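Engineer: quick one, what's the 3D model for this:
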Amino acid sequence: MNFAQLLFPDFSLILCGYLVCRYTALNRAVWEKVESLVYFFLFPVLLFQSIVRNPLDLGEASSLIVAGLLMGSVAIALSYGLPYLPVIGRHIDRRDHAAAAQVAFRFNSFIALALAERLAGARGLQLIAVLIGVCVPLFNVGAVWPMARHGQTGFLRSLLRNPLIVATAAGLAANLLGFRMPGWLEPTVNRIGAASLAMGLMAAGAGLQLASLASNKVLTVGVLAIRHFIVPLVALALALALRLDAVQTTVLLAFSALPTASSAYVLASRMGYNGAYVAGLVTLSTLLGLASLPFALGVLR
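Structural biologist: Got it, this is the predicted structure:
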């Protein structure tokens, strides 16, 4: 499989946003409004639709669900624990860590869906949809918690006001209740979802400042090592321990090695944190996917 071809659209959109913001009249003032549109409308619609699109068969995929939730919990715990590690912890800025922690465990759902279909056809697509449906609520809560805690805002209040979490919870409830998007509305919703992906990635590029990565080297290495090296190893151990079948193991390994979510930048920026730094992490994570996906699906599998 050509992973470079799979990841090129995301990386090229980030680069496009960077160039447009730096070298045209569409400067940061314009892109701040774009970020608000993506955060409060486009991304929530995308999340809701991606969860209700396919029925969640929780019984058939119970072992895979357990593996996905355990893998995500380990990644969240490792990410939260970085500032408390001996020696390296004192080199990590706590505020930047609050914004960057999410990079270690969140994932790009569009790449997940495309990859699963290529690897395992219709069954792979269904299994990855189940993982997305059960893991997105956990990961979104995990992403918001350190920023709400560090910003000394109420955690519950931050969750209830976060449009990404509200959309995720609504989508999961609607799926379990049997709701399906009406056929006449689905093309419109799909186009909104496609627009959210493009605009979110371009907004990440517009906010990109690679100098921020150099000033946070320890944190950068820590979150990206968790995302692209440690989490695939955890996934393999869980697949063996829970005796997943071949297709479930393939889907879990692919899920474990994905680049981080492009919405990580939008979330950090809109909650008042260092969005430029998180944008740099999103860019690096997209590039590192060229190594972690072959590592997980080739070496580990």
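
Engineer: every contact and neighbour count from this point should use C-alpha atoms.
Structural biologist: Noted.

Engineer: for Leu113, give its distance to Leu238.
Structural biologist: 21 Å (CA to CA, to the nearest Å).

Engineer: gap between Leu236 and Leu47?
Structural biologist: For Leu236, the distance to Leu47 - CA to CA - is 27 Å.

Engineer: Thr153 in helix, strand or coil?
Structural biologist: Following DSSP: H, G, I helix; E, B strand; the rest coil, Thr153 is assigned to coil.

Engineer: now do it against Leu210, distance only.
Structural biologist: Using CA to CA, Thr153 is found at 29 Å from Leu210.

Engineer: what do you get for Arg118?
Structural biologist: Arg118 is 33 Å from Leu210, by CA to CA.

Engineer: now the other sequence, so there's something to compare against:
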Amino acid sequence: MQAILNVAFPIFGVILAGFLAGRWRILGGDATAALNAFVSYFALPVLFFGTLARTPVQAVLDPALLAGFSAAVVATFAMGMVTTRLVSRGGLAAMSLQGIASSWGNVGYMGVPLCLAAFGEPGLPPAMLTVIVTAVLSMVFGVMLIELEVAAGHGPIRTFLRAAFNVARNPLPLSIGFGILASWSGLVVPTPVEKWIDLMGAAAAPCALFAIGLFLSDKSIKSGLAEAGLATLIKLLLQPLLAALILPFFIDIRSVPGQVALLMAALPTAANAFVLAKQFDVSVEQNTAAVLLSTAFSVITVSALLVWVGVS
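Structural biologist: Down below sits the predicted model:
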């Protein structure tokens, strides 16, 4: 109960505030896009870079954590693809988007603030590693599979390079790469710059959570509930269960990195699933519903997991 009050309630409370602000039209119609841009291009990248620049590289690039978390993501991606094939006989693009909805958790906007609230600064390096894993596996592999059907004829190599380029130019993985490079090179950040980084980074968590609420406020569930329900079950229940079974073979599940990975596996579907569906005009209703349903039910599942791991 203490974990729910101290960690889950503030996190979901800020999301609710953003949702209500959107529903009550307190902010202008462009507020969602503007706040998302601020979080994606400024607040979170600055937080990621500042944290990693002051963290030893070996504390971030943990091969054991990388392998264990990757296995859980890949397994749920494959399971998501199979469910769409069985339920609607969808093609490769639809299957891939279901795989993304089933495996790509909201690790950036929700996961980083959650780990920061639950574990403090020690929770950030492993959290950022899960951001890298999720972006590379779900985005590169997922987009590549989508484009193999949607953009047929371009060839697998060109398709892979295009998907990899989309990840490489994303400010979040980019800031992580620069942060690791700064740490490896022993870069000393000047005090004024360090204070600017701390000030800007402090805005990341509340703004990211508020942006989730704003995003959800103008979405509705109209159809695609069967596949969305399956994606929600896989993302909220199966992925953390697999993580709990797989991770002990690689790392101590009771350690901070182990608990961070477990929490990251339990997060709801990222809004990127909707964005990609909209971009390719495939399974838009199903992915919209998956984001909404998984976020709503994650209030219960994430809170329960926080209690189970003993976070206070």
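
Engineer: follow-up on the earlier one: looking at Leu113 and Leu238 of the first structure, which has the bigger crowd around it?
Structural biologist: When neighbours are counted by other CA atoms under 10 Å, Leu113 of the first structure and Leu238 differ, and Leu238 comes out ahead with 22 against 19.

Engineer: quick one, what contacts that one?
Structural biologist: Leu238 of the first structure is in contact with 67, 71, counting by CA atoms under 8 Å, 6 or more residues apart in numbering.

Engineer: give me the mean deviation of the helix or strand containing it from the second structure.
Structural biologist: Element membership for Leu238 of the first structure (DSSP states H and E) is helix 231-241. Taken over the aligned residues, the distance from helix 231-241 of the first structure to the second structure averages 3.6 Å (mean CA distance after the TM-score superposition for the first structure).

Engineer: what's the first helix or strand after that helix?
Structural biologist: Using DSSP H and E, the next helix or strand after helix 231-241 of the first structure towards the C-terminus is helix 246-256.

Engineer: list the buried residues for that next one?
Structural biologist: Residues of helix 246-256 of the first structure classed as buried by neighbour count (16 or more other CA atoms under 10 Å): 247-256.

Engineer: Leu82 of the first structure matches what in the second structure?
Structural biologist: Applying TM-score structural alignment, one finds that Leu82 of the first structure aligns to Gly80 in the second structure.

Engineer: re the thing from before, the more surrounded of Thr153 and Leu210 of the first structure?
Structural biologist: Under the criterion of other CA under 10 Å, the comparison of Thr153 of the first structure against Leu210 puts Leu210 first, with 16 against 12.

Engineer: from Phe179 of the first structure, how far out is the more buried one?
Structural biologist: Shown here: Leu210 of the first structure relative to Phe179 of the first structure, a distance of 43 Å by CA to CA.

Engineer: in this structure Arg85 of the second structure contacts Leu97, no?
Structural biologist: No - counting by CA atoms under 8 Å, Arg85 of the second structure sits too far from Leu97 to count as a contact (11.6 Å).

Engineer: ok, these two, which is more surrounded?
Structural biologist: For Arg85 of the second structure and Leu97, the more surrounded residue by other CA under 10 Å is Leu97, and the numbers stand at 31 against 15.

Engineer: just checking, next helix/strand downstream of the helix or strand in which that one is found?
Structural biologist: For Leu97 of the second structure, the element it lies in under DSSP H and E is helix 92-103. Once the chain leaves helix 92-103 of the second structure, the next helix or strand it forms, by DSSP H and E, is helix 112-119.

Engineer: so how far does that next one sit from its counterpart in the first structure?
Structural biologist: Compared with the first structure after fitting, helix 112-119 of the second structure deviates on average by 2.6 Å (mean CA distance after the TM-score superposition for the first structure).

Engineer: in the first structure, what residues pair with that helix?
Structural biologist: Going by TM-score structural alignment: helix 112-119 of the second structure matches residues 109-116.

Engineer: quick one: distance of that stretch to the chain centre.
Structural biologist: Between the centre of stretch 109-116 of the first structure and the centre of its host chain there is 11 Å, according to CA atoms, centre = their mean, to the nearest Å.
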